[in-house]
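Colleague: Need a 3D model of the following:
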Amino acid sequence: MSAQEERRALTSRPSLYAHVLGLLAAEPDGRPRAGGYPPPEEPSPPPGAERLRGKKAFAAVRSALGPLLSGPCTRAAVEAVERRLAELPVPVGALVGAVLSLPLDDESTARALGRRLVRTGRDSRSVSVGLALMRRLGEPEDVPSLRTLSRLRNLAGLAVTALEPLDPQTAALRWLDDRIRGPELRPLVDALLTGAVAEVRAFLVGRAGDVRLVGPSPARRIAEAVGLVGLLRAERVDPRLLAQAGRLLVRMASPRDYQAEILCYGDAVESCDALVRRATALPPTVEHAAVLLSLAVDLHSGPTRLLPWRDGQCEQLLEALGALLTSPAWEGAFAEPGQDATSAVRQRAAWLRYTSGLLFRTPGPPGRLRIAVLSRDPADAEPVEARVLVDGEPLVPALFGRGAAEAPEYLLDRRALWATEEPHEVKLAEAWCSEGCCGALRVTVVREGDEVVWRDWQHPARLPSGDPAPVLPAYRFDAAAYDAELARASRSDGWSWPARTAGRLIGAGLREDPGLLARWDARFLHAGADTRDPDTTVLWFLYRPGFSEGTAGEDGPWLQFVWRLPDDGAPPAERAAAALRRLAEEDPRAYADCIAGSR
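Modeller: Here you go, the predicted model:
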């Protein structure tokens, strides 16, 4: 089909907005189809549609659409947009990205054109441009059309993004409907879609385990879709709902996502405040203590601390949680478990005691720098972080926000943060997906006389919110106070558990005597607890032929091994000593598992 024939076919098509309205009107029960509607068949993309990307795509979009975004908004302008888009060799994703970053000289004209494209656009490319403009310029009157187009599967993501600041509850429900298919959460989504209030309530008070498993993004959308802050402000609130609200708020602050979802939740401040004020209604159980303490961890040094609090409000909530959890009524929740308790129960109990002591019973040391080794509830399998606070503010969520702070084994045990006159680079955090995907936060640490300086920051150019990352100055610390704080943080090991402690001791032994592995042409990589089995200690090492003689090249053959040491009941120090003796006497390649390497 020629370009002229494609345009002729396009002009005979109804708008996508009218198409969805027709589908909705045809539903026999008047309810939209769960999961949305498939898009209608469209003309084939323009020749070479995948050719232009990046700066070239931006330049092409700006040249084609820029003049139309500042001229009169007429039917002819809409047709011109469709005509130019049909011939523009730019894929839809790059097209939307370019429109989101285009300078807009006349916002009212661009808004009017976006509205026309949303309602009259006859293909996904032109409607996507309209939705991108509505994402930037939308107003409350645009909500009905955005709700309608969010029913079309190929446009749902962009329509929901445009809806979020205008109607977060509907946007959240559409997001959940579009993405949730599993049996754990789908009943909740279906109940919300049908307005089954009793079923929604039953889910919220009875599915604690399911909510613990959801990711940060679904947790935020669930809170928005159910109107969580309104439920917490009700005259009478079921304690089970209070606990569930706490779990959702903690999940939103998890670093296992591309951004801290708690910072995107518009009702976060009000929800946290309402929950803490009603927390006295919770029975003093281990489960409830874990929920409240996890929330306290994030109020102390997680992304939750960065919310737009009123002066002193965050500190007041943290103080209120401390007063509650350290009161005599809650002593039983922090007690040592019985001898027949499982290792998971013991680990959780130890975490409760260590974390409450660090947050509520140990005054913070003076000085600019504070290192707090913390984690949320270990039952949620969240990472242990060596959180860096400068002047009381958490550095990683404020400057990076894409993942957790580095582990204490790296920043403290391996002395990465220790400063010498020789500058060295330190990785403070890595994106949850990987550094190669979404970057890392790095800084150069050097000692200059009686000061320690952090300078030459490296981080992604933009924050997860899309805002430009701040230009970071050099941070200067008094060297004596700096050394004292690192020494204090290194002495604390209450955050660890037997398998992890054994791994740390093995790692310390191999750093003190690298020859234990070098004699086998091997180099130590890491030792710790298995993420899937916290009771198992794991040691990773790299084998390179000729390493012991200094003839192994970086480009030469290699193998990576992992040695798993299940818990045998011995104290961590004995397990570590036995492991080091075996490494000294037997080639570890004979009993470790090869997991990667050269062919």
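
Colleague: drop to CA atoms for contacts and neighbour counts, all remaining ones
Modeller: Noted.

Colleague: How far off centre is stretch 390-408?
Modeller: Relative to the centre of its chain, stretch 390-408 is centred 13 Å away, using C-alpha atoms, centre = their mean, to the nearest Å.

Colleague: Report the buried residues of that stretch.
Modeller: Buried residues in stretch 390-408, counted by 16 or more other C-alpha atoms under 10 Å: 393-397, 399-408.

Colleague: From those, which land in helices?
Modeller: Using DSSP state H, 395-397, 399, 408 are the members of the buried residues of stretch 390-408 that sit in helices.

Colleague: measure the residue nearest the centre of the chain to residue 190 for me?
Modeller: Nearest residue to the geometric centre of the chain (C-alpha atoms, centre = their mean): residue 257, 2.4 Å. From residue 257 across to residue 190, the span is 25 Å (C-alpha to C-alpha, to the nearest Å).

Colleague: Proceed likewise with the subsequent sequence, for comparison:
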Amino acid sequence: MSAPEERTALPPASLYSQALRLLRAEPDGRLPEGGYALPGPPERRPRTGTSWKSACAALTAVLTPLVSRTGASSDADPDAVADPGNDPGTDNDPGTGTDPRSDAPGVAQAAEEIHLRLVGLSIRGGHVRSVVARLPLPDEGRARALGRCLTRTGTSPMAVCVGLALLTRLGEPEDVPYLRVLGGLRDLADHAVQTLDPLDGPAAALVWLGHHARGPELRGLVDALAAGEESSVPGLLDAVLRKVNAVRPETARRVAEAVRLADLLREARPGGAGLVAGAGRVLCRMSSVNDYRAEVLACPVAVGLFEAFAVRAADLPPTLDHHALLLSVALELHSGPSRLLEWGPGRREALLDRLESVLGRPEWRALLAGGSTGSGDSAGQRRLGWARRTARQPFRRDAGGTGPAGRLRIEATVLDPVDPGIVETRILIDGRPLVPAAFGRGGAHAPEYLLDSGRLRATDEPREVQLAEAYCTEGCCGALHVTIRRDGDHVVWSDWRRPSPPPSLLPVRELPEYRFEAAAYDAEIARAENDHGWTWPARRTARLIAAGLRDRPDLLTRWNVEQGWIGTDFRDRDRTTVNLAHRASPPTGSGAEDGSGAEDGRRQHLVWHIPDDGTSPEHRAAAALRRLAAEDPRTYGGGGAGRSARSS
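Modeller: The predicted structure is shown next:
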């Protein structure tokens, strides 16, 4: 046989062996940003038009007889399915040597059958994960061996994905080196990370960061971790933690996992304020719902990190930044998504007690008692006002189903003003935050929507209420709806509507029908509606204007103007913003001058800005309502109120 014929006869190299060669060619084992594309020509994308259900059904029919069968093969000898040339600790050519799959009869044949039968199926990695997660595995040893065979010798991405999905269920620590290598391939990275997560969290985080880390500080930290340069990690980590508020919540979570942040906090010598503050910022960032879901719920070390931070909280010097940080962590433990973590009896309450003890010290109380931040900036004054208004909220003990409302607690919650525009209505039932538990694509609506409008009040007529909406809008990713009705001496929440499947990071479960004692329910809703302690002057002004317009709708209808959103300016929280809309008159000669074609007019949006002039919110709101009674808002342009317009 000629040399070209010999090369043609050789079996294709496994994706694992190709990824290993690429990684070995990199200096110090550093993964290039974004990882590697799959070797060879681009894989043909699955044809469109196949539904998710149909694709999963076809894949189930292919995999069930091959994956779910029993046999004499087992994983007692892991080398039985590992190509010795693929071992991460050797330099052998992956394409040489005896094919070790012959040592695992039945498994090798099943792997080859899977390769052949997947060809032509219109499937993606998501289909594979979904199907394999539900397959019966009566012989786990054989299934594990098959997963290893497919991941270490597989030559097609979907076949390797089947192996990764099997090892997600059955993998062991010895699989970690192989999974890390496969994680270098861009199209397999997410699948490898999902398989690594339960086996080796730091390794999974490092693979994920290798593909997603951006910016010199973060890239430097990832490269140092990959190369094992332990001496340079502390300085690089400090630079990352200082800017962690600017990264995505999942990035913050993966950094905490990759560097074993909880262990670093426990081992650090006293006085490490920078590390402690950085850990607090990480906790706040990965608890944010501004990126659709609270990553803290997917972090297996979150409870330990909260505990390590609380123990070291006393190391922080008393500054406004540190006060806001401790208060933010306390708010999260009190009513945020982190309350849903597996705490065990009394552990979360003990952390709140510890944080309350630190903030209760004289030097910390003096920060709030002072009349100035010392910096003279409006942002600092705004933050100081928030800290004063919020100081006691996370340390109340009436949000656990034992307060006057019994099972229900409604809290308007404002987060640190450095995170702009985050005001939500937190709903706790039996002490558990409802929205993060049932809906993973955004936070609950603001108090103006749920409370000021009276939407949560129970009447004899059932009423569907949208409690939360996906961060990208309901039309894109859905919303959480419930029907509220009065039933004799009870109020019932039932008939839930939400996206399917639920995207929450918590285990999927059906939402039950909740029944509340009507008297306690009404009292809690009334208390929440009349709680104005969370507002700041501009927001209070906005709420008073909105209330005045609900009482007197004629103030707008007389001008043929419709009410839009009323709140505070996103860029300046000390400025009240009133959004109005109207239809511009159609052009003369259009045939609509008699009003019959009013819909043909372009809809114009007016934005009326009301600055903080030092007067009380009540005074400013009353002045705004008087002006609406006397002047057409379409003519506003001066007199202390800014005006802008746009058309649609």
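
Colleague: Now the two most distant members of the ones in helices among the buried residues of stretch 390-408 of the first structure.
Modeller: 399 and 408 (19.3 Å; C-alpha to C-alpha).

Colleague: For the stretch 251-400 of the first structure, just list every one of the helices.
Modeller: For the stretch 251-400 of the first structure, applying DSSP state H, counting those that start in this stretch gives helices covering 268-278, 286-301, 313-325, 343-356, 395-399.

Colleague: Go through the ones you listed and name the closest to residue 45 of the first structure.
Modeller: helix 395-399 (40.1 Å).

Colleague: and that closest one, how far from the second structure on average?
Modeller: Following superposition, helix 395-399 of the first structure is found to deviate from the second structure by 2.0 Å on average (mean C-alpha distance after the TM-score superposition for the first structure).

Colleague: counting contacts, what elements does that helix pack onto?
Modeller: With contacts taken as 3 or more C-alpha pairs under 8 Å, 6 or more residues apart in numbering; DSSP states H and E, helix 395-399 of the first structure sits against strand 385-390.

Colleague: The second structure: matching residues for the strand it packs on?
Modeller: Aligned by TM-score structural alignment, strand 385-390 of the first structure falls on residues 424-429 of the second structure.

Colleague: do stretch 492-509 of the first structure as well
Modeller: Counting by TM-score structural alignment, stretch 492-509 of the first structure sits on residues 531-548 of the second structure.

Colleague: Pull out the buried residues from the matching stretch.
Modeller: Quick answer for stretch 531-548 of the second structure (16+ other C-alpha under 10 Å): 534-546, 548.

Colleague: Output those residues as TSV; include the columns secondary structure.
Modeller: Shown next, in TSV, are those (DSSP: H, G, I helix; E, B strand; the rest coil):
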residue	secondary structure
534	coil
535	coil
536	coil
537	helix
538	helix
539	helix
540	helix
541	helix
542	helix
543	helix
544	helix
545	helix
546	helix
548	helix
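
Colleague: Tell me the one among the residues you listed nearest to residue 257 of the second structure.
Modeller: Using C-alpha to C-alpha, those come closest to residue 257 of the second structure at residue 534, 34.4 Å.

Colleague: Identify the residues contacting that closest one.
Modeller: Listed by C-alpha atoms under 8 Å, 6 or more residues apart in numbering, the contact set of residue 534 of the second structure reads 389-390, 412-414.

Colleague: now do residue 388 of the second structure
Modeller: Going by C-alpha under 8 Å, 6+ apart, residue 388 of the second structure touches residue 368.

Colleague: What lines up with it in the first structure?
Modeller: For residue 388 of the second structure, the aligned residue in the first structure is residue 353 (criterion: TM-score structural alignment).

Colleague: how near is that match to residue 565 of the first structure?
Modeller: Distance, residue 353 of the first structure to residue 565 of the first structure, using C-alpha to C-alpha: 27 Å.

Colleague: got it, and residue 459 of the first structure?
Modeller: Where residue 565 of the first structure is concerned, residue 459 of the first structure sits at a distance of 37 Å (C-alpha to C-alpha).
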